[in-house]
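**Student:** A predicted structure for the sequence below; I have some questions about it.
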Amino acid sequence: MPEGKIIKALSGFYYVKNEEGITQCRGRGIFRLNKVTPLVGDQVVFQAENKREGYLMEVAGRKNDLIRPPIANVDQAILVFSAIQPNFNPLLLDRFLVLIESKRILPIICISKIDIITVEERASIEQFASQYRDVGYDVLLTSTDDQQTIDLLLPYFENKLTVFAGQSGVGKSSILQTLRPDLVIKTDEISTHLGRGKHTTRHVELIEIGNGLVADTPGFSSLEFSELEVTDLSNCFPEMRRIHEECKFRGCTHLSEPKCAVKKALDEGSIMEYRYENYLEFLQEIKDRKPRY
């Protein structure tokens, strides 16, 4: 039976890209019985009744999956945050980074709208970019009015499945439209009353860009750390992950334990104070989480 990758899921149909083109498939009833939900990005085996229609027969194992947005086997996430309108928010960025790191997906930071900021604002953004690069992240500064800055993204897509994510209104769809002008992607203006954009993307679909597949997603409808435990959190901060084994106590939470390598690095300035403060906020959030039964 033929194999392929689900590139779109809509209204109970799964669109599978394969050697013959794209086949519209329905899921087998056994998937529901076994509580298996096929996701965009899944490698599947399907049975084709003809060149256009068929049924999913088997879903291959996944290396990761996201439930909101629903997508599987993601290689990397381009996190788009605007320099302004809405203002750059390192706390929210760190929340996204932790969620992406927890799924073992490579994050890439893209700061948009750099063409409409002042010289002073540009200096602040450059400082943030430098600090996140020091942590180990790739950071790109972009403007949809400057094609060269957008083209910097193209090499990242090569043979990868990439998720675009970030706060609503930061220009994710506009960046995709600049990369692929033939795409018809609905974009809305920022709501000046709320200071945020309207959700314009309604379903997950993989599109071809730069010899890779890119998902324009509806965004993360949940940014809660529902699957993270206290002992997992510091592994989602690369600067802590690199040195946590140097802590005296195994399972150190980097709060008040003696001979903590993270606290030492904080005192020495090699860990940014705001990143550590965000870590503490997330840690408390996980501790306060209601138990699941």
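**Tutor:** Received, thanks.
**Student:** rest of the way, CA atoms for contacts and neighbours
**Tutor:** Fine.
**Student:** For the stretch 1-150 of the chain, which segments are assigned as strands?
**Tutor:** With DSSP state E, counting those that start in this stretch as the criterion, the stretch 1-150 of the chain has strands at 3-10, 13-18, 21-27, 43-48, 53-59, 65-66, 71-72, 76-82, 106-112, 138-141.
**Student:** Now do the same contact list for the residue nearest the centre of the chain.
**Tutor:** Taking Cα atoms, centre = their mean, the centroid of the chain lies closest to A77, which sits 3.9 Å from it. The neighbours of A77, taking Cα atoms under 8 Å, 6 or more residues apart in numbering as the test, are I100, I105, L106, P107, I108, T162, V163, F164, A165.
**Student:** residues contacting the last one?
**Tutor:** Okay, so that is A165. By Cα under 8 Å, 6+ apart, the contact set of A165 is A77, I78, L79, V80, K172, D216, T217, G219, F220.
**Student:** Identify all contacting residues around stretch 103-122.
**Tutor:** Outside stretch 103-122, the residues within contact range by Cα under 8 Å, 6+ apart are 64-65, 74-84, 97, 100-101, 137-145, 170-171.
**Student:** Mind listing what's buried along it?
**Tutor:** Taking 16 or more other Cα atoms under 10 Å as the neighbour-count basis, stretch 103-122 is seen to contain the buried residues I105, L106, P107, I108, I109, C110, I111, S112, K113, I114.
**Student:** Can you add distance to Y55 and give these back as JSON lines?
**Tutor:** Putting the buried residues of stretch 103-122 into JSON lines (distance: Cα to Cα, whole Å) gives the following:
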{"residue": "I105", "distance to Y55": "30"}
{"residue": "L106", "distance to Y55": "33"}
{"residue": "P107", "distance to Y55": "34"}
{"residue": "I108", "distance to Y55": "36"}
{"residue": "I109", "distance to Y55": "38"}
{"residue": "C110", "distance to Y55": "38"}
{"residue": "I111", "distance to Y55": "41"}
{"residue": "S112", "distance to Y55": "41"}
{"residue": "K113", "distance to Y55": "44"}
{"residue": "I114", "distance to Y55": "47"}
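**Student:** also this one, for the comparison:
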Amino acid sequence: MEKGRIIKALSGFYYVESEGRTVQCRARGNFRKKKITPLVGDIVGFEAENPTDGYILAVADRKSELFRPPIANIDQAILVFSAKEPDFSPLLLDKFLVHTEAAELESVICVSKADLGLEKADPYLSAYEKAGYRVIITSSETEGQVNELLPVLSGRLSVFAGQSGVGKSSILNALKPELKLETAAISKSLNRGKHTTRHVELIHMPDGGFVADTPGFSSLDFRHVETETLSAMYPEMAARINDCKFRGCTHLNEPGCAVKQAVKSGEIPAFRYQSYKQFYEEIANRKRRY
């Protein structure tokens, strides 16, 4: 049995890269019984008589995985949010960050389309940096700015994620021009982009490592996050949890709450606390429904 990594999944086929070649494989039926679905990024055991007729026989243990987009063994998430067109959304960025924190992924915030102006994004970026996130400003129009991403990507498996139309494919085209990934202008009426990436695929980067270009999406659910753990997904809140008066503090109505005090003093930005409260309510409503 040979070993390789799934670099693309499309129409029921898995494309496994092994020793410089790519083999088109199907998954054996016993995966359904085990309730295991091979994912892009998986290290797998396979057998193949020729390059288009292989079968995946085993999936190695994963060090990380995301459900949306479906990808395994990621080292870091590059969260791409445009400065404009569509407008920078701290609420949506916070939602992405909650999901990457829940998956125990390092996250890098990449602000795209800086050439259109940063006035909508600037008021929030220092808060994210203070919380411990790396922020990189890019413009696909300026090669030097985009190339700041190359050392961040080197030697790692990174997932590019973000709302449709923010310029993920444009950035990847600038990093590796031979890709010629499809791009599309955003809808002026809806202020959001069309889906130009239709499947998850790993792309080799010039300085080593892989990047996963993923289908764009504009919403996420909290299926794998609970109210009791939500505040731990906010680094600036997690650092103060043990200082709250009551164990299991929700940081909503309890007296002696260190998080609320930090919001009041400005140490935790109000917009971050507001997103926490909104997500808490979303998760609580989900639990009440089910």
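**Tutor:** That came in fine, so what should we check first? These figures come from a predicted structure and were not determined experimentally.
**Student:** re the thing from before, pick out whichever of the contacts of A77 of the first structure sits closest to S226 of the first structure.
**Tutor:** Lowest distance from S226 of the first structure to the contacts of A77 of the first structure (Cα to Cα) belongs to I100, with 13.1 Å.
**Student:** Kindly state which residue of the second structure is aligned to the closest one.
**Tutor:** Using TM-score structural alignment as the criterion, I100 of the first structure maps onto T100 of the second structure.
**Student:** what do you get for V139 of the first structure?
**Tutor:** V139 of the first structure is assigned V135 in the second structure as its aligned equivalent, the criterion being TM-score structural alignment.
**Student:** For its match, list the residues it contacts.
**Tutor:** Here V135 of the second structure is in contact with V108, I109, C110, V111, L125, Y128, E129 (Cα under 8 Å, 6+ apart).
**Student:** repeat for V159 of the second structure
**Tutor:** Contacts of V159 of the second structure were listed using Cα under 8 Å, 6+ apart, and they are I74, Q76, A77, I78, V211, A212, D213, T214.
**Student:** how close does it sit to E201 of the second structure?
**Tutor:** 10 Å (Cα to Cα, to the nearest Å).
**Student:** residues bridging contact with these two, i.e. touching both?
**Tutor:** For the pair V159 of the second structure and E201, residues contacting each of them under the criterion Cα under 8 Å, 6+ apart are A212, D213, T214.
**Student:** buried sites along stretch 63-81 of the second structure?
**Tutor:** Taking 16+ other Cα under 10 Å as the neighbour-count basis, stretch 63-81 of the second structure is seen to contain the buried residues 64-66, 69-81.
**Student:** typo on my end, it should be stretch 256-263 of the first structure
**Tutor:** The neighbour-count check on stretch 256-263 of the first structure (16+ other Cα under 10 Å) flags C260, A261, V262, K263 as buried.
**Student:** Restricted to helices, list these.
**Tutor:** Per DSSP state H, helices hold the following members of those: A261, V262, K263.
**Student:** Would you map the helices across the stretch 101-250 of the first structure?
**Tutor:** 119-135, 147-151, 172-179, 230-233, 238-241 (DSSP state H, counting those that start in this stretch).
**Student:** Tell me which other helices or strands the third one touches.
**Tutor:** Yep, that's helix 172-179 of the first structure we're talking about. Based on contacts counted as 3 or more Cα pairs under 8 Å, 6 or more residues apart in numbering; DSSP states H and E, the elements that helix 172-179 of the first structure packs against are helix 147-151, strand 212-216.
**Student:** which residue numbers in the second structure go with it?
**Tutor:** Residues 168-175 of the second structure are where helix 172-179 of the first structure aligns, taking TM-score structural alignment as the criterion.
**Student:** average gap between the matching stretch and the first structure?
**Tutor:** In the superposition with the first structure, the average deviation recorded for stretch 168-175 of the second structure is 0.5 Å (mean Cα distance after the TM-score superposition for the first structure).
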